[in-house]
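K.L.:
Dropping the sequence and predicted coords here.
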Amino acid sequence: MKIGVAADHAGFEQKNQLVKELTDAGYDVKDYGAYSYDPLDDYPDCVLPLANAVAAQEVDKAIAVCGSGVGVSVAANKVPGVRAALVTESYSAHQGVEHDDMNMLCIGARVIGPALIKEIVDAYLKAEYKGEERFARRLNKVLAIEKQHIQ
C-alpha cells in the first residue's frame, strides 16, 4: 500500500515521526512535504501536493497533519476526488473508510498525542471500503454533488 503524508509547520515533527513509523512497518511512504520547518508556511500550500496525488490515484491512502487538523481537511476537500476527514478517535478512522471511502486522514498534532495518533493511523490504514449497496448509494450521491460543482 502506498501512503502519502504531508504537514505544515504545526504538524512537521509528527509527520516526520509518522513517515519513520510507517516505513519501519513496511509501507511504501511518499512524503509530500513540508521538507523543512518553516513557521510561516501555510497549510493549503502544504496539503495541495498530497491532495493532488490522492485525486490522481498516485497514493492509496493519505495522511495530512496540521495543528488542529481542520485546516488541512478544509483545503484538501476542495480538490475533486479527495474525501478527507478530521479524525480524533479510532472508530471514525476505520468507519470513515469502511462506509464513506475516506481517502485522506487529517490529524491535529497540537490536540492529540502521539500514542492516539498511532492508534488512529493504524485503524485507518487497516480499514477497507465495504462497498455495500447503502454505502455505494451514499458515496455516489456525494460524488454527484462534487461533479455538479466542478467548473
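P.N.:
Structure received.
K.L.:
From now on I want contacts and neighbour counts done on CA atoms only, so please keep to that.
P.N.:
Fine.
K.L.:
Would you map the strands across this protein?
P.N.:
Ranges of strands in the chain, per DSSP state E, are 2-7, 28-31, 61-66, 84-86, 104-108.
K.L.:
And here is the other one:
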Amino acid sequence: MADVHDKVTRSRNMSAIRASDTRPELIIRKALWQAGLRYRLHVKALPGRPDLVFPRYRAVVMVNGCFWHHHDCYLFKWPASREAFWREKITKNELNDARVLAVLREMGWRVAYVWECALKGRNKLPLPEVTETLGGWIRSDQDTLEIRGIKKA
C-alpha cells in the first residue's frame, strides 16, 4: 500500500512543476516588455515551444531551470533518491534540448538561453545587465547567446 501512496504523492509533486510562466521566465518577460521589446509566448508551431518568440528578429529565448536542464552550476545537484529515474529524466531533457536547438537553427531561428542561475542565487547577474545583453542580442544578427550566472573561481 505504501508503494501506491508514494506513486500518488510523487505524481502530485511532479504535476506541480510548471513548464511555462515560471518565476525566471516572468522576470525576463517583464524586463524585456519594459525595454520595449514585444514577443509571442510559447508558440506551438515551433519545436520546444520557446518561452519567448520575436518573429520580427527571427529570435527565440529559452529560460531554462538549472536543475531540469542539467546546467553546470551550483544550482544543479543530482538527487540522492531514485537516482536511475532522475538520470534518465534529465538525460532525456538534455537530448531533447539538443534536438530542439538543431531544428530551430535549421529553420533559421536564432536561439538564446537564459539560465536560472543568472536570475537567482548567490551568482546572479544584475537584471539591467541581463536585459541589456538580451535586448542587444535580439536586435543583432548573432546566432546564439547564453546568459548564465557569474562563474566564481
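P.N.:
Sure, I can see it. This structure is a prediction, so every number in the text was calculated from the model and none was measured.
K.L.:
What does the TM-score come to for these two?
P.N.:
Remark: TM-score between the superposed chains equals 0.41 [TM-score structural alignment, normalised by the length of the first structure]; 90 aligned residues with a C-alpha RMSD of 4.1 Å.
K.L.:
mind checking which of the strands of the first structure is nearest residue 50 of the first structure?
P.N.:
Counting by C-alpha to C-alpha, residue 50 of the first structure lies closest to strand 2-7 out of the strands of the first structure; the figure is 6.4 Å.
K.L.:
how big is the angle separating that closest one from strand 104-108?
P.N.:
Interaxial angle of strand 2-7 of the first structure relative to strand 104-108 (axes from the mean of the first three to the mean of the last three C-alpha atoms, to 10 degrees): 30 degrees.
K.L.:
Just the buried residues of the longest helix that the first structure contains, please?
P.N.:
Secondary structure of the first structure per DSSP state H: the longest helix is helix 133-148. By neighbour count with 16 or more other C-alpha atoms under 10 Å, helix 133-148 of the first structure contains the buried residues 135, 136, 139.
K.L.:
Which neighbouring elements make contact with that helix?
P.N.:
Packing partners of helix 133-148 of the first structure (3 or more C-alpha pairs under 8 Å, 6 or more residues apart in numbering; DSSP states H and E): helix 90-100.
K.L.:
Give me the angle between the helix it packs on and strand 61-66.
P.N.:
130 degrees.
K.L.:
next helix or strand past the helix or strand hosting residue 86 of the second structure?
P.N.:
According to DSSP states H and E, residue 86 of the second structure maps onto helix 83-106. Following helix 83-106 of the second structure in sequence order, the next helix or strand is strand 110-115 (DSSP H and E).
K.L.:
Tell me the spacing between residue 33 of the second structure and residue 14 of the second structure.
P.N.:
As judged by C-alpha to C-alpha, to the nearest Å, residue 33 of the second structure and residue 14 of the second structure stand 30 Å apart.
K.L.:
Residue 110 of the second structure too?
P.N.:
If you measure residue 110 of the second structure against residue 14 of the second structure using C-alpha to C-alpha, the figure is 31 Å.
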